[in-house]
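> need a structure here:
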Amino acid sequence: MKFARQRLLGRDLHFWLTRTGLDSAPLGRLLRTPPGQPVLDDGRYRAALAAGRPDRRPMFQHLDGDKATWSDGTTERLDALIPATGYRTDLPYLAGLGGAVDTSGRPRHRGGACPANPGLAFVGLEWQRSLSSNSLRGVGRDAERAARRLTSHMARA
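Down below sits the predicted model:
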């Protein structure tokens, strides 16, 4: 796991990525082996992992406003809740679509469009089109592009 500083020169890294245009530059198609995404950290996450004490919890049983209740009955007030649902692309169920995925279940695409299946598009993939494609900052931009492409495909069909 790679870590990157959350703040550079007094500003959040997202500010700099947006300001420089690196966040949305369509560089994904130019990268043969894209670099992995770092974990943005102010130092707390790295320290917690190094000490073997990250604050990881199983799924809560109930939410009520800003309070979560776990299966053991423990209730806690939350500042933020980040459900981690998994971040590895695993699409072997698309193997029957001929050319949609490779033998390991990874999508075959160009900027999210599936050349073998023009009615299929992917969004949220790492370096799909840009650095932010697999983040909340960039997935919307890629989803809009995919929707336009699919709408055009359907109009021609």
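
> Could you use CA atoms for every contact and neighbour count after this?
Fine.

> where along the chain do the helices fall?
13-20, 44-50, 139-156 (DSSP state H).

> Figure out which of those helices is closest to Thr89.
Closest to Thr89 of the helices of the chain is helix 139-156 (Cα to Cα; 14.7 Å).

> residue contacts, the residue nearest the centre of the chain?
Central residue of the chain (Cα atoms, centre = their mean): Asn134, 3.0 Å from the mean position. The contact partners of Asn134, taken as Cα atoms under 8 Å, 6 or more residues apart in numbering, are Val123, Gly124, Leu125, Glu126, Trp127, Gln128.

> here's the other one to compare against:
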Amino acid sequence: MSRAEAARSIVVVGGGQAALAVGYFLARLRRDAAQGRRASAAEFELLESRPEGGGSWADMWPSLRLFSPSDFSSLPGMRMPQSREQTASAPEVVDYLRSYAECYELPVSYGEEVSQVSLTGDGAFQVDASGGSRRADAVVMATGTWGRPFVPSVTGADGFGGRQLHSREYAGPDEFQGMRVGVVGGGNSGAQIAADLQPSAQVTWVTRRKPRFLPDDVGGRELFAAATQQVEGRGRGVADLGDIVALPPVRAARDRGLRARWDLHSLTHAGARWNDGAVTPLDAVIWCTGFRPDLAPLRSLDLDRTAGAPRTRSDLATASANLPGLYFVGYGDWCGPASATLVGVGRVARATVADIGSSGGGARSNERAVTR
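A predicted model of the protein is given here:
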């Protein structure tokens, strides 16, 4: 049996944009096999913990919008419909992702919480999920980061007397009417949430350094071009242009006087203490401080790591360096430039599926210890 014939089953853990992009290319392999253009194609399944499609976009706050126009925010094979506004809202992205899965008849099993991925005695993978266990010759992790919010260690945070929440819990400005709210974070989520709150709350925007706004005339087309250059390994990446996209609501808030402070010393029971000793009273703090890869199901595997992230192959950034048949798609630049974006994930998904198709996923060659 050749290596290309070895991978009989593939499990994709996740059902959001990265998982769907991988599913698209796996479905294309299956179609090619059915039409006689290749000898065979593995069976595959996407396991999504949520009860329905849309990925983490279904949990975003109502005012969140894409940075890029629909033409530059599409997954492979299906263009996102034009938005009613300049860029698509989170609910519009959810509708698109659900339509995408239906259009390509991707085998997504919803409500399947994956608890563990482990190695079997013969080197294949066992994927334990709420609906039962699956054996897989290759596993693609596409769980994203939404399930693992990051909150930095800030002096006094444990003693703050008000409400604390992460941006993933933010549901809009209504519950903060008239309140004094600290928004911590100098990226896009911090700027957008501060702007969203500004008309109804007293906002104190806290960043680590002076916010870096992209020029106002840098819109979706320019971001798409920068992301493309980053994917192709030429030119500067999106992050080199700045940290914050000046979307219309953000520009409006800035023009109304929204400013950041980057001299936070600590939190007190009553609010924020600055380096000069002054205190700003706060009723709530929203941490817009990002996420980490949600890879808890891999805790029993002996993964080589670099700077906390699983080490990947030099020739394919999505492939585990020491566990053949294990892949990572959609977590950020460490597993492929722009792979955490709608516009960028298609390229790394295609390369990943090509590797699985040509090597059988390599799961049967695993000889590493299963547990630490």
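
> For the helices of the first structure, give me JSON lines that also has mean neighbour count.
As requested, those are exported to JSON lines (neighbours: other Cα atoms under 10 Å):
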{"stretch": "helix 13-20", "mean neighbour count": "14"}
{"stretch": "helix 44-50", "mean neighbour count": "13"}
{"stretch": "helix 139-156", "mean neighbour count": "15"}
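
> Can you add distance to Leu94 of the first structure and give these back as JSON lines?
Shown next, in JSON lines, are the helices of the first structure (distance: least, Cα to Cα, whole Å):
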{"stretch": "helix 13-20", "distance to Leu94 of the first structure": "34"}
{"stretch": "helix 44-50", "distance to Leu94 of the first structure": "36"}
{"stretch": "helix 139-156", "distance to Leu94 of the first structure": "18"}
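
> Mind checking the ones you listed for the one nearest to Gly99 of the first structure?
Gly99 of the first structure lies closest to helix 139-156 among these, at 17.6 Å (Cα to Cα).

> picking up where we left off before, what's the residue nearest to the centre of the first structure aligned with over in the second structure?
Aligned by TM-score structural alignment, Asn134 of the first structure pairs with Ala340 of the second structure.

> And for Gly112 of the first structure?
Structural alignment (TM-score structural alignment) places Gly112 of the first structure against Thr318 in the second structure.

> residues near its match, how many?
Counted with other Cα atoms under 10 Å, residues neighbouring Thr318 of the second structure total 29.

> same check, this time on Asp240 of the second structure
Counted with other Cα under 10 Å, residues neighbouring Asp240 of the second structure total 10.

> need the contact list for it.
Contacts of Asp240 of the second structure (Cα under 8 Å, 6+ apart): none.

> Gly96 of the first structure too?
By Cα under 8 Å, 6+ apart, the contact list for Gly96 of the first structure is empty.

> Tell me the spacing between the aligned residue in the second structure for it and Arg313 of the second structure.
Matched to the second structure by TM-score structural alignment, Gly96 of the first structure sits across from Ser300. Taking Cα to Cα, to the nearest Å as the measure, Ser300 of the second structure falls 20 Å from Arg313 of the second structure.

> which one in the second structure is aligned with Asp12 of the first structure?
Asp12 of the first structure maps onto Arg221 in the second structure, by TM-score structural alignment.

> Quickly note the distance from its match to Pro337 of the second structure.
Counting by Cα to Cα, the gap between Arg221 of the second structure and Pro337 of the second structure amounts to 18 Å.

> Please identify which of these two sits among more neighbours.
Pro337 (25 against 14).

> Okay, the more buried one and Val345 of the second structure: tell me how far apart.
The spacing between Pro337 of the second structure and Val345 of the second structure, counted by Cα to Cα, is 9 Å.

> Next: Arg135 of the second structure.
Applying Cα to Cα, the value for Arg135 of the second structure to Val345 of the second structure is 26 Å.

> before we move on, what about Ala90 of the second structure?
Note on Ala90 of the second structure: its distance to Val345 of the second structure, by Cα to Cα, is 18 Å.

> before we move on, what about Gly233 of the second structure?
Note on Gly233 of the second structure: its distance to Val345 of the second structure, by Cα to Cα, is 15 Å.

> Do you have the strands of the first structure handy? List them.
3-5, 7-8, 11-12, 39-41, 62-64, 67-69, 75-77 (DSSP state E).

> Can you check which of these gets nearest to Ala155 of the first structure?
strand 39-41 (41.1 Å).

> mean shift between that closest one and the second structure?
On superposition with the second structure, the mean distance recorded for strand 39-41 of the first structure (mean Cα distance after the TM-score superposition for the first structure) is 2.6 Å.

> Where in the second structure does that strand fall?
Under TM-score structural alignment, the match for strand 39-41 of the first structure in the second structure covers residues 244-246.

> how many neighbours does Leu291 of the second structure have?
No Leu there; residue 291 of the second structure is Phe. Other residues lying near Phe291 of the second structure total 18 when counted by other Cα under 10 Å.

> now do Gly132 of the second structure
When neighbours are counted by other Cα under 10 Å, Gly132 of the second structure comes out with 10.

> quick one, longest helix in the second structure?
If you go by DSSP H, the second structure has its longest helix at helix 17-34.

> Thank you kindly, that will do.
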